[in-house]
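Novice: Sequence and computational prediction follow.
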Amino acid sequence: MTSEQWVTIRRDLHQIPELGFQEYKTQAYLLEYIKSLPQDHITITPWETGIFVYVEGTEGHQTVAYRTDIDGLPIAEATDLPFQSTHDGRMHACGHDLHMTIALGALTDIVHHRPANNVLFLFQPAEEGPGGAEPMLASEPMQSYQPDYVFALHVDPKGPVGTVSSKPGLLFANTSELFIDFYGRGGHAAYPHETKDMMMAASAFNMQVQQVVGRMVDPLKSAVVTLGKMEAGTVQNIIPEHARVEGTIRTTDADSMTAVKQSIEQLLAGIEKRYSCQTTVDYGANYYMVNNDAEYVERFKQAIAKTNVTYQEANAAMTGEDFGYMLKELPGFMFWLGVDSEHGLHTSRLNPKEDAIEVGIEAVVAMIREG
């Protein structure tokens, strides 16, 4: 395959972004390509809207797993590219179109030039939500193949093309969504004493929750609680009976996540008493931290040293990735792939450099062959 052909595949996938567990067109496109490869030593197992592809090695002493995510985001694309999304309000704004193309490229190389080890390619749905890693990890195909380790990549808009980066230990944070509803009694703006104002209750919570990290979390550990959305009221002269806040929690260790959630619940109990209201809290999707195994990061560095790719040491980030659940159960690691985009992840203008596709393929294949 030429670089132009990989670019074509990436652009095809870019035009059909689908949300988690709705990746029907994406799965069909991937299967059509995978089935075009020589089938002598591979086993294809569709799972939900994802796919397992097992390649039998020449010796098969161990099984290496490589995971790619395949879903898009509910973002309206604003790149004005000639191949932009054809699905209204949906976009590959996190680089999963590149991720899939790189996985297909690595699979193609491995099928035509089989390594000693078995290789299991995981085309995982629903990384952006509600979370596909945990159920895929627990699935019957995954249990039957029993990989010895697993690795994955993620595009890095800030990294230059031609580079990869990783580090031992924490790479991505624990993350949790946060949805809180406040229920009181609405009424006329002229009679506030007859109401239980939920705009006031939600506003008080918004102010007080910022103290949680500063006073409830070990200062030697990192955590952040961000509220990005608040809804309350209908018109200017009605005191609202309901308010809702939405946000995210991110921590660098699992114990801090538990502590933050307990503190939020204690804070809400106080809000209920102070404002005579009821509250409900929903933590939505929760992702476990991406904690890289030092041994496999070192192996990756050694593999990259034999290529034309440049390795750089990464810093830990407060981003989240459900690949962390796989690393909780299996040794392995994740690495960043530089794609040099002016706009960042989860933005409507993300535009990764397509030259990074072949860099990613080279890096993934090098690690698989390293053993």
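Specialist: Yep, it's here. Keep in mind that what you see is a predicted model, and the values were worked out from it rather than measured.
Novice: Please count neighbours and contacts with C-alpha atoms only from this point.
Specialist: Noted.
Novice: Around Asn315, how many other residues sit close by?
Specialist: When neighbours are counted by other CA atoms under 10 Å, Asn315 registers 12.
Novice: same question, the one 10 residues further on
Specialist: Using other CA under 10 Å, Tyr325 is surrounded by 21 other residues.
Novice: cool, and Lys35?
Specialist: Lys35 has 12 nearby residues by other CA under 10 Å.
Novice: same deal with Lys25?
Specialist: Using other CA under 10 Å, Lys25 has 14 other residues around it.
Novice: At which residues are the helices of the stretch 201-350 of the chain located?
Specialist: Ranges of helices in the stretch 201-350 of the chain, per DSSP state H, counting those that start in this stretch, are 210-216, 254-275, 294-304, 323-329.
Novice: would a markdown table of these with distance to Glu127 be doable?
Specialist: Shown next, in a markdown table, are the helices of the stretch 201-350 of the chain (distance: least, CA to CA, whole Å):
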| stretch | distance to Glu127 |
| --- | --- |
| helix 210-216 | 27 |
| helix 254-275 | 20 |
| helix 294-304 | 23 |
| helix 323-329 | 8 |
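Novice: Deepest-packed of the ones you listed, please.
Specialist: Across the helices of the stretch 201-350 of the chain, averaging neighbours per residue (mean count of other CA atoms under 10 Å) puts helix 323-329 on top, at a mean of 21.
Novice: this is the comparison structure:
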Amino acid sequence: MGANGGGAVVSADTIKEKLVAVRRHLHQYPELSLEEVQTTAYIRRQLEEAGIRIATQYALPTGVIAEIGGLRGGPIVALRADIDALPVTEETGLPFASKVPGKMHACGHDFHTAAILGAALLLKEQEDKLPGTVRIIFQPAEEKAAGAVKVVASGALEGVRAIYGLHNKPDLPVGTIGIRSGPLMASADGFLVELEGVGSHAAVPEASVDPIVAAAYLITALQSIVSRNVSPLDSAVVSVTRLNSGTAWNVIPEKAVLDGTLRTFDEEVRARVVKRFGEVADGVAAAYGAKASLRWLQGPPPVHNDAGLAAAAADAAKRLGLNVIEPKPSPAGEDFAFYQKEVPGLFIFVGTSGPKEWHHPAFDVDERALPVTAQFFAELAASELNRFAT
């Protein structure tokens, strides 16, 4: 039992070998967003072998939803793990490195899946004591910010009192849990600006409307949005990451295209920056005689953690003797935020003592974090069911 009678098994050492094997299998056979067919089948087999019921009423293109408990009704809480990989060529040299050319679990979703599967196995052992239901969501397509929306559309959040998710954190040591109320991860929007001018011979610039000059000034002008439209007490990032124009050294082209990303931790700031971005793009283009066309690629909103859930999670971690810290917010995006638009949610960082950051070709995790993470989320889910049931 958990220290407060939560229902989770105190030690997860008995399933450590199992979780390592699961993680390594998934690591060798990565699949990209919405292509996770074999990953889905593998997870489903693991659940069925453990006698965990599959919630077939929540249909997904890929991914699995399962349930534990609920034998006497009661509240519902959800645990979520993402299952997709990245188009990255692995450079770890591990004996269980990816066997799929150009694809890799470079963000640790194999770790997330194995750890939450471990939590499910621990909770299954205590199923008859759970005063409610734990819904386990193995979600596809986090990297494309498309999976959470599909889960919501399936109805899998109906009746859920709270949802909990995780991300490995390479810069935190194993045994450390990062819990923060309020903003934790940023919105992640992309933009594409097309500047249309008039082409000409490079030796006759007066006959042109040079889109490259307009693009150069626009890139500089866009930086003033954050410095002059966002409070120093808030934060935002506008980064132009690509500029394409021209085909020859002696030709002024007709068009220049630039794209990049916007990151914020606040929806009001996000809306203000988007508005000013359009105004600046139109104004700079007009000043140089060009025309700007702007397209936004809207990503997930900011991850904003519920304060009550954060406090309860910190208590659960401390009961297990884990080191609880308040992590710095990350400007990376995470589609867990879509769940938080529907129900109270908490996204948690888990220390994995990794050698490299997310999305690096040499990314890896310390597998000693697997049983720690499984035990923590089992304890958290069981204790939260007890809290909501009283």
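Specialist: Structure's in. What do you need? Since the structure is predicted, the reported quantities are computational estimates derived from the model, not experimental observations.
Novice: Minimum distance to Ile110 of the first structure: which of the helices of the stretch 201-350 of the first structure has it?
Specialist: Nearest to Ile110 of the first structure, of all the helices of the stretch 201-350 of the first structure, is helix 294-304, at 15.7 Å by CA to CA.
Novice: got a list of what the most centrally placed residue in the first structure touches?
Specialist: Taking CA atoms, centre = their mean, the centroid of the first structure lies closest to Glu321, which sits 3.6 Å from it. Listed by CA atoms under 8 Å, 6 or more residues apart in numbering, the contact set of Glu321 of the first structure reads 127-128, 172-173, 287-290.
Novice: how does it look with 10 Å?
Specialist: Counting by CA atoms under 10 Å, 6 or more residues apart in numbering, Glu321 of the first structure touches 127-128, 131, 133, 154, 171-175, 286-290, 334.
Novice: rewinding a little: which one of the helices of the stretch 201-350 of the first structure lies closest to Met1 of the first structure?
Specialist: Among these, helix 294-304 comes nearest to Met1 of the first structure, with 21.7 Å by CA to CA.
Novice: what packs against that closest one?
Specialist: Packing partners of helix 294-304 of the first structure (3 or more CA pairs under 10 Å, 6 or more residues apart in numbering; DSSP states H and E): strand 149-156, strand 163-166, strand 310-313, strand 332-338, helix 356-370.
Novice: Tabulate the ones you listed (a markdown table), appending mean neighbour count.
Specialist: Listed next are these as a markdown table, based on neighbours: other CA atoms under 10 Å:
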| stretch | mean neighbour count |
| --- | --- |
| strand 149-156 | 23 |
| strand 163-166 | 24 |
| strand 310-313 | 16 |
| strand 332-338 | 26 |
| helix 356-370 | 22 |
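Novice: for these, which one sits closest to Ser203 of the first structure?
Specialist: strand 149-156 (35.6 Å).
Novice: The second structure: matching residues for that closest one?
Specialist: Counting by TM-score structural alignment, strand 149-156 of the first structure pairs with residues 162-169 of the second structure.
Novice: and what of stretch 269-279 of the first structure?
Specialist: Going by TM-score structural alignment, stretch 269-279 of the first structure sits over residues 282-292 in the second structure.
Novice: Compute the first-to-last residue distance for that stretch.
Specialist: Start and end residues of stretch 282-292 of the second structure are separated by 6 Å (CA to CA, to the nearest Å).
Novice: Touching it from outside, list them.
Specialist: Contacts of stretch 282-292 of the second structure (CA under 10 Å, 6+ apart): 193-198, 208-211, 213-219, 221-222, 254-257, 276-281, 293-294.
Novice: can you do 6 Å?
Specialist: Residues outside stretch 282-292 of the second structure that contact it (CA atoms under 6 Å, 6 or more residues apart in numbering): 194-197, 214.
Novice: Stretch 154-169 of the first structure now?
Specialist: Contacts of stretch 154-169 of the first structure with the rest of the structure, by CA under 6 Å, 6+ apart, involve 291-294, 309-314, 335-341, 344, 356, 359.
Novice: what number of residues lie near the alignment partner in the second structure of Ala93 of the first structure?
Specialist: Under the alignment (TM-score structural alignment), Ala93 of the first structure pairs with Ala106 of the second structure. Neighbourhood size, Ala106 of the second structure [other CA under 10 Å]: 28.
Novice: Tell me who's in contact with Ala106 of the second structure.
Specialist: Applying CA under 6 Å, 6+ apart, the residues near Ala106 of the second structure are 359, 363.
Novice: Next: Lys103 of the second structure.
Specialist: Residues near Lys103 of the second structure by CA under 6 Å, 6+ apart: 86-89.
Novice: and Ile68 of the second structure, what does it touch?
Specialist: Ile68 of the second structure touches 133-134, counting by CA under 6 Å, 6+ apart.
Novice: distance of it from Leu122 of the second structure?
Specialist: Plainly put, Ile68 of the second structure is 10 Å away from Leu122 of the second structure if you go by CA to CA.
Novice: just Gly132 of the second structure next, same as before
Specialist: Shown here: Gly132 of the second structure relative to Leu122 of the second structure, a distance of 15 Å by CA to CA.
Novice: try Ala248 of the second structure
Specialist: 63 Å.
Novice: more crowded one of those two?
Specialist: The neighbour count for Ala248 of the second structure versus Leu122, taken as other CA under 10 Å, is higher for Leu122 (24 against 9).
Novice: quick one, the host helix or strand of the more buried one and strand 345-351 angle?
Specialist: Element membership for Leu122 of the second structure, per DSSP states H and E: helix 109-125. If you take axes from the mean of the first three to the mean of the last three CA atoms, to 10 degrees, helix 109-125 of the second structure sits at 110 degrees to strand 345-351.
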